[in-house]
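Chemist: based on what follows, work out the 3D shape:
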Amino acid sequence: MTGGGRGGRLLSGPGDLNAPTIRHLGRRIWALLRNYRGKLAGTAVLVLVGSSLGVAVPLLTQRAFDDALFPHDGGVRLALLAQLVGLMIALSIAASVLNVLRTYLTTSVGNKVMADLRSQLFSHLQKMELAFFARTKTGVIQSRLANDVGGVASVLTNTVPSILANTVTVISSLAAMLLLSWQLTVVALILLPFLVLLQIRIGRVRQVIARRTQESLSDMTSITQEALSVSGIVLSKVFNQEAAETARYRAENDKQLKLQIKQQMTGQWFFGSVQIVMSVTPAIVYLSAGWLLTQSWPITAGTLVAFTTLQARISMPILSLMRVSLDVQTSQALFARIFEYLDLRPGITDRRGAVTLPAGTIRGGLALENVSFSYSPPPVTGEVTWALENVSLTIGAGEFAAFVGASGAGKTTLSYLIPRLYEATRGRILLDGTDIQNLTMESLRQNIGMVTQETYLFHSTIAENLRYARPSATDAELVRATKVANIHDRIMSFEAGYQTVVGERGYRLSGGEKQRLAIARVVLKNPPLLILDEATSALDTTGERLVQGALEAVMADRTTIAIAHRLSTVISADRIFVLDRGQLAEQGTHEQLLADGGIYARLNLAQLRSAEDLAG
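Modeler: So this is what the prediction gives:
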């Protein structure tokens, strides 16, 4: 189970669902229903009226027996019998109509609440910091949105109305039974308290199983997401691991099967016992009625028929309430899993009083003051593992700055700190002299454009992928952006042009084409600060030359930070910063750093020799 953001606490397991926790869950579930109080009130009225009509039918049956079929003065009163039967039919029809209306209201409310909950959860996850997604499997998150939310849907669409309807039915029927004969009522319900206690114990067991079942579903979703994505399929095929992936999924599927069977079967012997008790109760009632008659208690045939009708009428509601009670206890584990995500606090948020950057006012000057960053929380004891340590530097507005260094030196990490995808552990980052932590994240990121190492495209058209940067962009603006990135002609070579669907993660396009689309997308955004993280890494020499020429036009009049592995792409940089194991080791122009004969010079020499070896 993955942990939360700073200060966020996840429930450790079913043992957390103690009485205070359950009461807290109840209040939060009610809060979800609060906006639908009108429909809920209407549902309650329909339930009350429908249940009352249901109780009236057995009472009319008593009159039909005692006053119409077997009156004290003898003979059959056919007219009265016809009236009573007609009334029973009318009440039954009315009860059915009310039940349809009640079902509509409950289904409407339940599904709307589920839609609200799913949207709320998705919106909250959008606010979580990048670190949360870096340590959490995508499949686990998908499972929370799909399996967990879907798992509690029936609680609001079926379970809650069922509890209300069955409770009213049981109470009204018991009241009628007591009116008919309190002695027979005692006989009919004498075993009920013992059954309730047993049901509570079974519910606790099912609660544990339900949580394990959802965790297994999360694992299955994660395996599916990883193994059946385009990248996952390619990986499994080229390494000949299809059988291994199938075996991994089958193992988790078998585990899920066993848990589902265990969850369904837990308590079935209990329900079988309850059904036996309910089934034999009328016979016991008949026997008790016979004994009462021998004791001169006045019980008529109509009373006995009405009583057993009512007893039969509450049998299913009582059994249903016990089943529903188990479902509610099971769903508590699912609600807990949903709320534990909603309770996570984003690790990076706007400070109180954060300033919004006015559009068009950003010049793009950057300064880092003793910036340090660690991906791991600082330990209580021992040394911190720093990805960046005490980095101080200045980049002037409109400058082209480059960061170079060996893999793992901290180049990409630094690029993540500028738009606050991660927060600096120590030190400050200033944009035009203002601490970026004092700016709203929305306005900060609105003024920053990034082209990352891994180009991400949606399974949509080229035009829609481009407009992700600026939804209001016109077709002419799309064309201008793609021409800058030297991808327009390639797009027009497709039969559907800009309406070409690129496939999942842009799989229909080559690496270079995807990279140029990403560059066109950031060109369309037109930010004053541009970050290029290995922006030409997927291009061949010809493609790199084309895009480099295009980027020179894009970089004009804006601050550009380029993270580069190939030093040939940053020779023209105004300033080159060399990172080594998280620290700033050197800085200067290409010529200055070569003359210094330090790390940069050694990197340049190694790349030249590598190029010569390839050419040879």
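Chemist: when you work out contacts or count neighbours from here on, use the C-alpha atoms and nothing else.
Modeler: OK.
Chemist: am I right that Thr536 sits in a helix?
Modeler: No - Thr536 sits outside any helix when classified using DSSP: H, G, I helix; E, B strand; the rest coil, being coil.
Chemist: that one contacts Glu513, doesn't it?
Modeler: No - counting by C-alpha atoms under 8 Å, no contact exists between Thr536 and Glu513, whose distance comes to 10.6 Å.
Chemist: neighbour-wise, which of those two wins?
Modeler: Residue environment comparison for Thr536 versus Glu513 gives the larger neighbour count to Thr536, 26 against 21, counting by other C-alpha atoms under 10 Å.
Chemist: so which strand or helix has the spatially closest residue to the more buried one that is not a sequence neighbour?
Modeler: The shortest distance from Thr536 to any non-neighbouring residue, by C-alpha to C-alpha, 6 or more residues apart in numbering, is to Glu544 (5.9 Å). In this assignment (DSSP states H and E), Glu544 forms part of helix 541-555.
Chemist: if we can go back for a sec, can you get me a residue count around the residue nearest to Thr536?
Modeler: 18.
Chemist: give me the element Val578 is part of.
Modeler: Using DSSP H and E, Val578 maps to strand 575-580.
Chemist: which residues touch that strand?
Modeler: Under the contact criterion C-alpha atoms under 8 Å, 6 or more residues apart in numbering, strand 575-580 has outside partners 399-406, 409-411, 570, 584-590, 599-600.
Chemist: so which of those residues sit within strands?
Modeler: 400-404, 584-588 (DSSP state E).
Chemist: a markdown table for these, including distance to Val168?
Modeler: A markdown table is the format used below for the ones in strands among the contacts of strand 575-580 (distance: C-alpha to C-alpha, whole Å):
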| residue | distance to Val168 |
| --- | --- |
| Phe400 | 74 |
| Ala401 | 74 |
| Ala402 | 73 |
| Phe403 | 72 |
| Val404 | 73 |
| Leu584 | 74 |
| Ala585 | 77 |
| Glu586 | 79 |
| Gln587 | 79 |
| Gly588 | 81 |
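Chemist: here is the second sequence; please produce its structure so I can put it next to the first one:
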Amino acid sequence: MTSAATRQAPAVLDTSDQERKVPLRRIVALFRPHTWLLALLLVLVVGQAAFNVVAPFMLRAIIDRGLPERNAVLITWLALGMIGSAVAAGALGVVTGQLSNVIGQRIMHGLRVSVYGHLQRMSLAFFTRTRTGDVLSRVLNDVGGVDNVVTNTASSLVQNTVTAGAIVVAMLLLDWRLSVLALLVVPLFLAMTFRLGRQRRALSRRRQGGLSALTTLVEESLSVAGVLLAKTMGLRDELVRRFSDQSKQISDVELAAVMAGRWRLATRRVALVVVPAIVYWLAGIEVAHGASLASIGTVVAFSSMVNRLIGPISGVQGIGQNVSVSMALFGRIFDVLDLPVDVDDRPGARPLVVTRGEVRLTDVSFRYEGAERWTIEDLDLVCPPGSMTAIVGETGSGKTTLAYLIARLYEPERGTVSVDGTDVRDVTLGSLATSIGLVSQETYLLHASIRENLLLAKPDATDEQLRAATGAARLHDLIEGLPDGYDTMVGERGYRFSGGERQRLAIARMLLRNPPVLLLDEATSALDTRTERAVQEALDALSEGRTTIVIAHRLATIERADQIVVLHDGRIVERGTHADLVGLAGRYAGFLRPAGPRSGEQLTAG
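Modeler: Reported below is the predicted structural model:
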């Protein structure tokens, strides 16, 4: 039992601009499953770096030995060696690039699946507190934003570091005095990179927050429901203005990010050119005065080495910028991965095996986060196996919440919900979803074919089973009359079909799933009388032989129930059959129309 005092704080997605510190070990851990591929990459990079530094030594030999000795054979072999080393380095560059992308894309795939999978584990309450656009932004924008870092940065860092190290070693072998002079300024470059990185991280987080808000606006305003709202309320200009304002904010942040540290970057580029020039000048002065600082071949080879060093150093600096920016994105990604799961499988949870189908609620109390008043309070209810229980009451009395507690979309703060004597918190969520089917007024269909939507319930269903389910749902003839039959696309959220047709598709889908316990949450309240009758026939077929709990306003549904439960302010105030409650002349009787209820009419409650 969970008390109000020990209730876990709700999971909330952080949408502020405050930067979250991410330990580097968490990012490194993403690469750990690919250790052997990384080791192979390192070997290839070392080989590529070795081939890259061979050419200057051959160039020195050509100048110091081949040309003075006029040894054509030696010059030819050394020239061929320079060509061969360049070809080998280029080929290894292609291979290392492909391997690094393989590693990166595998990491990106795992990261995307981890974020999406964790969000799928989050409770319904989390999504009622979180904008859909914020969730989409984390899955698409943030994860996509680190793609370049994960795919290229790690390999580039290794490649540039190894290459720079090999070049430094080669420079020291050529002339250690010139090398010391050339390398004095490198630490200053790296320090400037880190200072610039902090500024860009803050801008990156602001940019992602803006993209999140923009994604929310697009998702809400360009959905079918959003377009209908805009057209019927004349909101087109207002929505365009909001989009323009949000886009302008993102553009301003993008501009600030591009211009951040431009003068510092320009200064570093100049310095990387100045350093080789100073080396050339000093070496030239020494040679001109006849000093033995270095041979002409050494100076030329060393100059080549310095030029080769500029690329890796610039690469390392660019990597520093990318990593700094991506740290903000990793912080937003780990915000998602670290969200506590409100409703999850308990340790030792076992599959639910339904033998009879009895549903029992014992002393159940529940209230939504931040609410002072109980939505459900001290509720006791038994739904016998194979029976139909109707739940009625005013809007806000707790009817839908009761259904969600049974399906464990929420968990009671006090008390237990059990199926065949087993607490639903002690069974796996997967087996509970298989055993308890929920059909609500809001039917959700994927933008896919009728067949694909039906197969969500039973992927291995045969065509005969599909036809049997749609036949029982009074939908088979309609589908057969469509040009593409079961391969007809249902459209975004099923909007190509009427409300009654979408509802019958959901019922057919539930018939395929065949759960022993069925929850019907106002499945016909928004339908016209003719459509309601067709859907009600489908619901009757669906309810047969199952424990059914129905939340409805139609007397045609309610009066056939084995028991009717009347809720008021989260408590059961009346229960009994239709005849019993009419004779009681209490709250239920007050819901009936004054002119006298007839089958098919609607209660005034809710």
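Chemist: what residue of the second structure matches up with the residue nearest to Thr536 of the first structure?
Modeler: For Glu544 of the first structure, the aligned position in the second structure is Glu532, judged by TM-score structural alignment.
Chemist: hang on, isn't that match packed against Ala538?
Modeler: No - contact between Glu532 of the second structure and Ala538 fails when scored by C-alpha under 8 Å: they sit 9.7 Å apart.
Chemist: neighbours of Pro385 of the second structure, how many?
Modeler: Neighbourhood size, Pro385 of the second structure [other C-alpha under 10 Å]: 19.
Chemist: where's it, which helix or strand?
Modeler: Of the helices and strands defined by DSSP H and E, none includes Pro385 of the second structure.
Chemist: and the most centrally placed residue in the second structure, how far from Val146 of the second structure?
Modeler: Centre of the second structure computed as the mean C-alpha position; nearest residue by C-alpha atoms, centre = their mean is Val139, 3.0 Å away. Val139 of the second structure sits 11 Å away from Val146 of the second structure, taking C-alpha to C-alpha, to the nearest Å as the criterion.
Chemist: now do the helices in the stretch 151-300 of the first structure.
Modeler: For the stretch 151-300 of the first structure, applying DSSP state H, counting those that start in this stretch gives helices covering 160-180, 182-189, 192-227, 230-238, 242-265, 268-294.
Chemist: would you turn these into CSV with mean neighbour count?
Modeler: Rendered in CSV, the data for these read as follows (neighbours: other C-alpha atoms under 10 Å):
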stretch, mean neighbour count
helix 160-180, 20
helix 182-189, 17
helix 192-227, 18
helix 230-238, 13
helix 242-265, 15
helix 268-294, 15
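Chemist: those: which one's closest to Ala115 of the first structure?
Modeler: Put simply, out of the helices of the stretch 151-300 of the first structure the one that sits nearest Ala115 of the first structure is helix 160-180, at 17.1 Å, with distance taken as C-alpha to C-alpha.
Chemist: got the angle between that closest one and helix 182-189?
Modeler: Between the direction of helix 160-180 of the first structure and that of helix 182-189, the angle (axes from the mean of the first three to the mean of the last three C-alpha atoms, to 10 degrees) works out to 140 degrees.
Chemist: and helix 160-180 of the first structure, what does it pack onto?
Modeler: Secondary structure elements in contact with helix 160-180 of the first structure, counted by 3 or more C-alpha pairs under 8 Å, 6 or more residues apart in numbering; DSSP states H and E, are helix 37-63, helix 182-189, helix 301-342.
Chemist: to which residue of the first structure is Leu456 of the second structure aligned?
Modeler: For Leu456 of the second structure, the aligned position in the first structure is occupied by Tyr468, per TM-score structural alignment.
Chemist: show me what contacts that match?
Modeler: Neighbouring residues of Tyr468 of the first structure by C-alpha under 8 Å, 6+ apart: Arg521.
Chemist: secondary structure element holding the aligned partner of Gly93 of the second structure in the first structure?
Modeler: Under the alignment by TM-score structural alignment, Gly93 of the second structure pairs with Asn99 in the first structure. Taking DSSP H and E as the criterion, the element that holds Asn99 of the first structure is helix 78-127.
Chemist: which strands and helices sit next to that helix?
Modeler: Other elements packing on helix 78-127 of the first structure under the criterion 3+ C-alpha pairs under 8 Å, 6+ apart are helix 19-33, helix 37-63, helix 149-154, helix 301-342.
Chemist: the longest one vs the second structure, mean deviation?
Modeler: In the superposition with the second structure, the average deviation recorded for helix 301-342 of the first structure is 1.1 Å (mean C-alpha distance after the TM-score superposition for the first structure).
Chemist: what range in the second structure matches that helix?
Modeler: The alignment of helix 301-342 of the first structure onto the second structure (TM-score structural alignment) covers residues 296-337.
Chemist: repeat for the third one
Modeler: Mapped onto the second structure with TM-score structural alignment as the criterion, helix 149-154 of the first structure occupies residues 143-148.
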